[in-house]
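Enquirer: from the sequence below, what's the structure:
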Amino acid sequence: MSAGSPTITPGSPPAAPPSNTVPPCREYDGTGPFPAEEPSAPRDHGERLYVTVTALIVVAPFLALGLACWLLWGRLVHPADIVLGLVLYTVTGLGVTVGFHRGLTHGGYRAVRPLRVALAVAGSMSFQGDVIGWVATHRRHHAFTDRPGDPHSPYRYGTHLRGQLRGLLHAHIGWLFRSNHTPPARYAPDLLADRDIRAVSRAFPALCLLTLALPFGLGWAIGGTWTHALTALLWAGLVRIALLHHVTWSVNSLCHVIGHRPFRTRRHDRATNLWPLALLSFGESWHNLHHADPTSARHGVDRGQLDPSAAVIRAFELIGWVSDVRWPTPERVTARRL
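Expert: Next up is the predicted model:
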């Protein structure tokens, strides 16, 4: 653990990082653009490679979505492609929401070791970055939500129309291409100290290959032809990744601009509940309650709010694979309600 890093115990929320990790926030009034950052040094070869790989990860699945639409117009899709896509979307999506987010980032429960590692592997197969980098970035987002220091706030360029539109693009996808590194030693020292999680993090490139090889191989095994293998790769691989990407990024962007805010959050924090994304995001779009009570294992707390991630955590709890679950109590929910 590096000097000045927050102390994080398993099952506990991460401590807020020291304020000197970002520009002073006293100049920010909540409506104007974020104070200008100091100019960054020219990108070296490693940073240019990072941007190139990021562009490939972002653009390739999106192009595949366009290709898939064209192929669908020609009826070139098989039932196995859809089934494989749904299964892999569910497994990798829950790896992000239950594993990366509610478990590793916020300590909403304590998982047995094999499940903890399995969820980290599943989340890594979503193509959203290595597990330690993902957790560090999200903890930083919570430490500085919608104010200077937030890596993907839609309010970065102000609250006027032009700034808001630019901010939505930044929060959705633009932040991925900025040279704005989040140091894991400061934001995720607990994961850096975890040998198994470090191994999963190092295996991220191989897991990206695996998440594409699986649908290709299964498509070949089920259909027995190159055509079946390639359409499975397209639909259950690239299109599935693109859809999950944009659902996750929509929580970063839309769920801070559009929707309802029934719960009290910190100053400047504008996290909202956006019901149309609830099922696709496995309950993550009940984002207002999450920011009001980040360690809660359930985000959808009101009647009719579907939260599949919470249901999965409950199932794991019933069979003894997780414990110390931080379920919301009526008193905590009432105390945070506006």
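Enquirer: from now on I want contacts and neighbour counts done on CA atoms only, so please keep to that.
Expert: Noted.
Enquirer: roughly how far out does stretch 249-262 sit from the chain middle?
Expert: Computed by C-alpha atoms, centre = their mean, to the nearest Å, the chain-centroid distance of stretch 249-262 equals 14 Å.
Enquirer: actually stretch 178-189, not the one I wrote
Expert: With C-alpha atoms, centre = their mean as the basis, the distance from the averaged C-alpha position of stretch 178-189 to the chain average is 15 Å.
Enquirer: residues near residue 202, how many?
Expert: Counted with other C-alpha atoms under 10 Å, the neighbours of residue 202 add up to 14.
Enquirer: spatially nearest residue to it (excluding sequence neighbours)?
Expert: Closest residue in space to residue 202, ignoring its immediate chain neighbours: residue 130 at 7.5 Å, by C-alpha to C-alpha, 6 or more residues apart in numbering.
Enquirer: correct me, but that neighbour touches residue 204?
Expert: Yes - using C-alpha atoms under 8 Å, residue 130 is in contact with residue 204, at 5.5 Å.
Enquirer: next, the structure of the following sequence, for comparison with the previous one:
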Amino acid sequence: MTMQAGAAPTMAAQKPPAQVSATLGGEKQGMAERITLGLFIAVPFLALLAAVPVAWGWGLGWTDVAIATVMYFVSCHGITVGYHRYFTHGSFKAARPLRIAMAVAGSLAVEGPLVRWVADHRKHHRFSDKEGDPHSPWRYGESVPALVKGLFWAHMGWLFDEEQTPQHKYAPDLIADPAIRRVSRLFWLWTALSLLIPPVVGGLVAMSWQGALSAFFWGSLVRIALLHHVTWSINSICHAVGERPFKSRDRSGNVWWLAVLSCGESWHNLHHADPTSARHGVLRGQVDSSARLIRWFERAGWATDVRWPGAERIDARRAV
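Expert: Presented below is the predicted three-dimensional model:
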């Protein structure tokens, strides 16, 4: 099956050809891949730990703040609007240029190739907080030691699991789209651009190597690490604590203090109660910048058939 331009993704699709499945549907993670993954997690994380002393001793310029902020929210919304609400759940239909742009923007977050990310998340929803969930914090039980272990697993431990989600099973619609398949395969290129754009811009603005190095530290390493841990907190923290005003078959909760940095993803209880909803923050005062961006796309004519949750739909999902 080949997806038509602008069509929203769907879980139902024909199994792709064998050669495509062999390339994108692997179920084992090799040692080299795990070592590379470890480096891409550890190096930005060390930069995040060094951020406070570096800012105190070396300084943090407004150029660095601007570059890091722009890169953070471009890549964050690429994940939340693109990878998550569009490609995973089909919350709206998108014009072809927007579809490709969202795929690339999400790749700049350096959270993995698009097809793999979507497959993992669809599997998570199928087995949420039950056996088979790739990253439930309740994996080891409900005692305090078990939950501590489970939180680490849900946050980042699962990324190193040798067993990988079969992509041909959970994301056949994306594999069947040649353009999206190509974007996913070029993840190495988007990673390189994500790392290089900040120092190039910072160096040109400051016209110095010091400006480039500072922008690389803040706009590349610190920004990527912060976004990684905010995203992973949705898997760990938002499935362990938080308010649950809506009915869901798992333990997803709303964590308000993550709302801005997660671009609205931490209103996680509503998301699991209504996965295809284009808005996650549906109650008064719940900031959801991803929903706002989708609204702008809709007004521009780039997004159609947006699944906005009406009052009746929201009330039907409220917890008794």
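Enquirer: how many neighbours does the counterpart of the residue nearest to residue 202 of the first structure in the second structure have?
Expert: Residue correspondence, TM-score structural alignment: residue 130 of the first structure in this structure matches residue 113 in the second structure. By other C-alpha under 10 Å, 24 other residues sit near residue 113 of the second structure.
Enquirer: hang on, isn't residue 113 of the second structure packed against residue 189?
Expert: No - between residue 113 of the second structure and residue 189 no contact is recorded; they are 10.7 Å apart, counting by C-alpha under 8 Å.
Enquirer: corresponding residues in the second structure for the helix or strand harbouring residue 251 of the first structure?
Expert: Of the helices and strands defined by DSSP states H and E, residue 251 of the first structure is found in helix 240-253. Aligned by TM-score structural alignment, helix 240-253 of the first structure falls on residues 223-236 of the second structure.
Enquirer: check stretch 272-279 of the first structure too.
Expert: The alignment of stretch 272-279 of the first structure onto the second structure (TM-score structural alignment) spans residues 253-260.
Enquirer: number of residues surrounding residue 230 of the second structure?
Expert: Neighbouring residues of residue 230 of the second structure were enumerated by other C-alpha under 10 Å; the total is 22.
Enquirer: surely it and residue 263 touch.
Expert: No - between residue 230 of the second structure and residue 263 there is no contact, the gap being 9.8 Å when judged by C-alpha under 8 Å.
Enquirer: intersection of neighbour lists for the two?
Expert: Residues within reach of residue 230 of the second structure and of residue 263 at once, by C-alpha atoms under 8 Å, 6 or more residues apart in numbering: there are none.
Enquirer: what do residue 130 and residue 204 of the first structure both touch?
Expert: With contacts defined as C-alpha under 8 Å, 6+ apart, the residues shared by residue 130 of the first structure and residue 204 are residue 124.
Enquirer: ok, the nearest residue to residue 226 of the second structure once chain neighbours are set aside - contacts?
Expert: Nearest-residue entry for residue 226 of the second structure: residue 48, 7.0 Å, with adjacent residues in sequence omitted and distances by C-alpha to C-alpha, 6+ apart. Applying C-alpha under 8 Å, 6+ apart to residue 48 of the second structure gives the contacts 221, 222, 225, 226.
Enquirer: which residues touch the spatially most central residue of the second structure?
Expert: Among the residues of the second structure, the smallest C-alpha distance to the mean C-alpha position (C-alpha atoms, centre = their mean) belongs to residue 79, namely 3.9 Å. When contacts are counted by C-alpha under 8 Å, 6+ apart, residue 79 of the second structure touches 102, 105, 106, 107, 109.
Enquirer: in the first structure, what sits opposite it in the alignment?
Expert: Alignment note (TM-score structural alignment): residue 79 of the second structure maps to residue 96 of the first structure.
Enquirer: now do residue 276 of the second structure
Expert: Per TM-score structural alignment, residue 276 of the second structure is aligned with residue 295.
Enquirer: excluding chain neighbours, what is closest to the aligned partner of residue 112 of the first structure in the second structure?
Expert: Per TM-score structural alignment, the equivalent position to residue 112 of the first structure in the second structure is residue 95. Excluding its sequence neighbours, the residue lying closest to residue 95 of the second structure (C-alpha to C-alpha, 6+ apart) is residue 6, at 4.5 Å.
Enquirer: next, the one you found: secondary structure please.
Expert: Secondary structure, DSSP: H, G, I helix; E, B strand; the rest coil: residue 6 of the second structure is coil.
Enquirer: count the residues that sit near it.
Expert: With other C-alpha under 10 Å as criterion, residue 6 of the second structure counts 17.
Enquirer: quick check: the gap between it and residue 139 of the second structure.
Expert: Taking C-alpha to C-alpha, to the nearest Å as the criterion, residue 6 of the second structure is separated from residue 139 of the second structure by 38 Å.
Enquirer: before we move on, what about residue 237 of the second structure?
Expert: Per C-alpha to C-alpha, residue 237 of the second structure is found 14 Å from residue 139 of the second structure.
Enquirer: stretch 58-69 of the second structure maps to which residues in the first structure?
Expert: The alignment places stretch 58-69 of the second structure over residues 75-86 of the first structure (TM-score structural alignment).
Enquirer: how far off centre is that stretch?
Expert: Relative to the centre of its chain, stretch 75-86 of the first structure is centred 25 Å away, using C-alpha atoms, centre = their mean.
Enquirer: in terms of helices and strands, where is residue 287 of the second structure?
Expert: Element membership for residue 287 of the second structure, per DSSP H and E: none, as it lies in no helix or strand.
Enquirer: over to the one 3 residues further on?
Expert: Here residue 290 of the second structure sits within helix 289-299, counting by DSSP H and E.
Enquirer: now that helix: which residue numbers in the first structure?
Expert: Here helix 289-299 of the second structure aligns to the first structure at residues 308-318, judged by TM-score structural alignment.
Enquirer: by how much does the helix or strand following the helix holding residue 251 of the first structure deviate from the second structure on average?
Expert: Secondary structure here is assigned by DSSP H and E; on that basis, the next helix or strand after helix 240-253 of the first structure toward the C-terminus is helix 287-292. Between helix 287-292 of the first structure and the corresponding residues of the second structure, superposition yields a mean separation of 0.3 Å, by mean C-alpha distance after the TM-score superposition for the first structure.
Enquirer: coming back round to it: gap between the residue nearest to the centre of the second structure and residue 212 of the second structure?
Expert: Computed as C-alpha to C-alpha, the residue 79 of the second structure to residue 212 of the second structure distance reads 26 Å.
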